[in-house]
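> task: produce atomic coordinates for the following.
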Amino acid sequence: MILSKIQNLRLGYSEVFYNHKKYGVTRTDFNSGRSIKIYAEELGGNDFVSLNYYITNMRENLKPCEMSESKVIDFINNYKLI
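Next up, the predicted model:
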């Protein structure tokens, strides 16, 4: 489910709503889509969300960048596309 929500974000830059605030989101894919980087920044605020997602032959791996996994999962599960 996490992967499908990540893939719903457009490649490159887009904007979403999360927690009643607007975020600018950049999605970059590497290795034919097997590695995905997401960076979201609250527009006009201080919050951000950063993660890498890796797809291997054995499993999928979520790696938050300098924040809790629960914060990243909440963002991915609850953002709304504009």
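
> from here on, contacts and neighbour counts on C-alpha atoms
Noted.

> ok, the closest residue to Asp47 other than its chain neighbours - how many residues close by?
Nearest residue to Asp47 in three dimensions, chain neighbours excluded: Glu41, at 6.1 Å (Cα to Cα, 6 or more residues apart in numbering). Using other Cα atoms under 10 Å, the number of residues around Glu41 comes to 17.

> just to be sure, Phe75 is in a helix?
Yes - if the criterion is DSSP: H, G, I helix; E, B strand; the rest coil, then Phe75 is within a helix.

> now the second one, please; I'll put the structures next to each other:
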Amino acid sequence: MTDLFRAALDAIPESYSEGIFEGRRYRIEKAVLAEDRSVKLVARELGGRDYVSLNHYRLARGDQLRPCEMLEAKVRAFVIGVKPIEV
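Reported below is the predicted structural model:
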């Protein structure tokens, strides 16, 4: 897992937030579980149909990214590219 991806994921606020990605606004829900060893993130485009979902695990043998029914490249691009906005 790249440090850039992990830093970007950590920068997304926990619980509810909103962000802009590729000119579209998203609602983002992020839960940090298991004493910071697991992150679940779901983002839905407001007024649109796009959807991003992932689980990220911080294991002793290294980080594991598990996109939910989508390409890993899409998940990585979203997490790295989304810009938080004030709600």
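
> quick one: TM-score?
In this superposition the chains share a TM-score of 0.97, using TM-score structural alignment, normalised by the length of structure 1; 82 aligned residues with a Cα RMSD of 0.6 Å.

> now do the same for the residue nearest to Asp47 of structure 1: its match in structure 2.
In structure 2, the residue matched to Glu41 of structure 1 (TM-score structural alignment) is Arg44.

> same deal with Ser68 of structure 1?
Under TM-score structural alignment, Ser68 of structure 1 pairs with Leu71 in structure 2.

> ok, the residue nearest to Asp47 of structure 1 to Val16 of structure 1 distance?
Plainly put, Glu41 of structure 1 is 10 Å away from Val16 of structure 1 if you go by Cα to Cα, to the nearest Å.

> so what's Ser50 of structure 1 up against?
37-40, 64-67, 72 (Cα atoms under 8 Å, 6 or more residues apart in numbering).

> just to revisit the earlier point, which helix or which strand is home to the match of Glu41 of structure 1?
Following DSSP states H and E, one finds Arg44 of structure 2 within strand 38-45.

> so where do the helices sit in structure 1?
2-8, 69-78 (DSSP state H).

> residues in contact with the residue nearest the centre of structure 1?
The centre of structure 1 sits closest to Ile38, judged by Cα atoms, centre = their mean, with a distance of 4.1 Å. By Cα under 8 Å, 6+ apart, the contact set of Ile38 of structure 1 is 25-28, 49-52.

> and Asp74 of structure 1, how many residues sit next to it?
The burial count for Asp74 of structure 1: 12, using other Cα under 10 Å.

> and of the contacts of Ile38 of structure 1, the nearest to Ser4 of structure 1?
Arg27 (13.3 Å; Cα to Cα).
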